[in-house]
Structures are given as structure tokens and as C-alpha cells.
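# Give me a model of this one.
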Amino acid sequence: MNRFTLTLAAAASALTLGSAAFAGPQYLDETGYAVSGYDVVAYFGLEQAPVGQSQPAGIPGKSSITAEYNGATFAFATEENRAAFVADPAKYAPQYDGHCAYGVAKGGKVPGNPNLWRIVDGKLFLNINTAVVGFWEEDIPGNLELSEGNWVSLDAKPASENTIPKFSSAAPQG
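As a prediction, the model looks like this:
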């Protein structure tokens, strides 16, 4: 293979593997905030539970500390977290525009619950309910491969308008 062919193959591979970076419509629940107003930077400072165990709850953001990204308002618990997000929003924003990672693996857009999260390879993923978390965690690499393949055709579709089941969200305060 010549250098041009290798470069073209690498670029095509990056587009396929990095497809979650292409922003579609962000999932917003009735709060009007991305990730139900939870601080997406804070997840990266929480101790992640082993696969098969519940994660710690997310940290709610404050309505007085926000930033815009991907057509949505993100809320933060601290000014430091806001500054980190503004410096590199793609690093902290949830994959699949806040939709359930397992739902995307199965070919659809359903809401992501901010308390059902996992960081994999430095990226934040959400799921819709605890049963789905179990299915997703049975084969995270395989499900991510499916999600990446599906996301290319799903990202331009409208965001889910469904409510997160068994989740009571309240708009950030203060």
C-alpha cells in the first residue's frame, strides 16, 4: 500500500471510529438542560464502580453556572468545571448526544439517565435504566462497536422526546 492509500484508510477509520464526535440533536428532558442539568465534568472526578456494580450518583449543576454546546445548555457545580468544559467540550459531553449507549447499539435514540453512567476510554456514556446497564455491560466493547456503526445513520435524526423512566429530574438551582 502506498502512503496515500494508508492515509486515506486511516482517515476513513477515524471517521468511523470517531463518529460519536459528530453532533446530532442533544437529548433534553423537561428541565431543558443537557444531561438533566448534571455536571458532565464532575463524572470524571467520581470513583467509577466496577462493571456490574452501581455507579455513584451524578453531581447536579447550578443554573447560575452554565455553558452552551451542541445547541444545548450544560450546567456545572463549579466555575472550575465550567472552565474545563468550555476549554474542551467534546472531552466531557456524553457520547451519542446524551442518548442511551445501549439504545444506540440497538439502532435507536432513547434518553440517557444521568445516574446510569460509565466512562470508557475517557468518554462518558449514559444508559436509560438499570436493566439496560446490565445488557450493555455484558459486552461493552461489542456494544460500543455496534453503537459506533449505528450512530453514523442516527446522528442526524431528531433527539428522543421521551422522558427518562423512573427518574425525577429537577432543573438546576442557584
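
# contacts and neighbour counts: CA atoms only from here.
OK.

# which one is the residue most central in space within the chain nearest to, not counting chain neighbours?
For the chain, the residue nearest the mean C-alpha position is P94 (2.1 Å; C-alpha atoms, centre = their mean). Nearest residue to P94, sequence neighbours excluded (C-alpha to C-alpha, 6 or more residues apart in numbering): L124, at 4.8 Å.

# Can you tell me how far the residue nearest to the centre of the chain is from V133?
Distance, P94 to V133, by C-alpha to C-alpha, to the nearest Å: 16 Å.

# and if you look at A67?
With C-alpha to C-alpha as the criterion, A67 and V133 are 29 Å apart.

# Which one of these two is surrounded by more residues?
With neighbours defined as other C-alpha atoms under 10 Å, A67 and V133 compare such that V133 has more, 23 against 15.

# How about the more buried one, nearest residue that isn't a chain neighbour?
Here the residue nearest V133, using C-alpha to C-alpha, 6+ apart, is N127, at 6.1 Å.

# for G24, same thing?
Nearest one to G24, counting by C-alpha to C-alpha, 6+ apart, is D155 at 4.5 Å.

# want to put them side by side, so please do this one too:
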Amino acid sequence: MLTRRSLILSAACLPFTRAVRAATPEVFATHGIAIHGTDPVAYFRQSARVDGDAGFALVWRGAEWRFSSAENRLAFEMDPSAYAPQYGGYCAYAMAQGAMAPTVPEAWTVHEGKLYLNFSTGVRELWRQDIPGHVAAADDHWPRVIGG
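Sure, this is the predicted structure:
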């Protein structure tokens, strides 16, 4: 139930919410490493989650990206937007709801040549129920959510 007290508390928290959003990194990274060290190119080339190697790493958009081979690293270097997950690697389903959530590398989908990650494999099942609809909603929310 919405009360005067909850409205006052919500208004008091608003500046902090904006500050957090403004400080939100463009790429979801755990300890500075994107996709928990998983090779993003492998999702496309091997249709599988493959661990990257720190020996084949590069920094892009403030995060370290790891690859399983020099060939995959070069492919990413030549066209990072072709291989990087949508919405900075944040949960695609959450973004469709106008929110941000972390992801796990096991909960992935390649759809129409783009990589989408989800919070969990259970959430991925919700995502897969209407990928085109969720993509449209997430595409609409992404600039506002990341931009604050």
C-alpha cells in the first residue's frame, strides 16, 4: 500500500538511485572481467560456453575480455560489437523489464546474430518465451537505464 511515509522515503532515495545508475559500468564485469572470463566469440563459433585464457585477454569498454585463442581475440578486436553481449552483458530479461541484473555465462542465447545473457538458466527460459518482444523492450530501456 502506498502511504505518505513510503512516498517520502522513495523521494529521499531518488538522488542515490540516480547516482548509482550514473556510476553503473557500461559492461557487467566481475572483478573487472567480462562474462566471468568466458570467451564471447566461442558462443558464436563453437555454439558453447568456453573459458577464456588470461594469456589471450584485452581491455574493451573498461573490462577485461578473455578468449580461448589468439584467433578469437583477433576476431573480437576487429569487430567487438559483433561478439559482445547485448546490454553490456547485463541480464537481457531484466533489461526488458527496465531493470539491471548480473548474469552467469551458462545462461546465454544467440538470437539473430546477437549474444544475450541472463541472470540464470531459469530466467533464460522466461527470456526465450518471447525473444523478439523482450529484445524490443530491452532495446527501448537500455539507453535510459545505463544513462541514468
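
# Where in the first structure does stretch 74-86 of the second structure align, residue-wise?
On the basis of TM-score structural alignment, stretch 74-86 of the second structure is assigned to residues 83-95 in the first structure.

# And the matching stretch, what's buried?
83, 85-86, 89-95 (16 or more other C-alpha atoms under 10 Å).

# Show the end-to-end separation of stretch 63-76 of the second structure, please.
End to end - C-alpha to C-alpha - stretch 63-76 of the second structure spans 13 Å.

# What's the local residue count around I8 of the second structure?
For I8 of the second structure, using other C-alpha under 10 Å, the count is 10.

# quick one: contacts of the helix or strand harbouring it?
Following DSSP states H and E, one finds I8 of the second structure within helix 4-23. Contact partners of helix 4-23 of the second structure, identified using C-alpha atoms under 8 Å, 6 or more residues apart in numbering, comprise 145-148.

# how about a cut-off of 6 Å?
G148 (C-alpha atoms under 6 Å, 6 or more residues apart in numbering).

# Now that helix: buried residues?
R21.

# likewise stretch 100-114 of the first structure?
For stretch 100-114 of the first structure, by 16+ other C-alpha under 10 Å, it's 100-105, 107-114.

# which pair in those residues spans the largest distance?
G107 and P114 (20.5 Å; C-alpha to C-alpha).

# before we move on, back to that, in strands, which of the buried residues of stretch 100-114 of the first structure fall?
113-114 (DSSP state E).

# Take the buried residues of stretch 100-114 of the first structure and lay them out in JSON lines including distance to A75 of the first structure.
JSON lines is the format used below for those (distance: C-alpha to C-alpha, whole Å):
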{"residue": "C100", "distance to A75 of the first structure": "20"}
{"residue": "A101", "distance to A75 of the first structure": "21"}
{"residue": "Y102", "distance to A75 of the first structure": "25"}
{"residue": "G103", "distance to A75 of the first structure": "24"}
{"residue": "V104", "distance to A75 of the first structure": "24"}
{"residue": "A105", "distance to A75 of the first structure": "27"}
{"residue": "G107", "distance to A75 of the first structure": "29"}
{"residue": "G108", "distance to A75 of the first structure": "26"}
{"residue": "K109", "distance to A75 of the first structure": "22"}
{"residue": "V110", "distance to A75 of the first structure": "21"}
{"residue": "P111", "distance to A75 of the first structure": "18"}
{"residue": "G112", "distance to A75 of the first structure": "16"}
{"residue": "N113", "distance to A75 of the first structure": "15"}
{"residue": "P114", "distance to A75 of the first structure": "13"}
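
# Pick the one among the buried residues of stretch 100-114 of the first structure closest to Y33 of the first structure.
Closest to Y33 of the first structure, out of all of those and judged by C-alpha to C-alpha, is P114, at 11.5 Å.

# which one in the second structure is aligned with that closest one?
In the second structure, the residue equivalent to P114 of the first structure is P105, according to TM-score structural alignment.

# returning to that earlier point: surely the residue nearest to P94 of the first structure is in contact with Y96?
No: judged on C-alpha atoms under 6 Å, L124 of the first structure makes no contact with Y96 at a distance of 9.5 Å.

# The two - which one has more neighbours?
Y96 (30 against 21).
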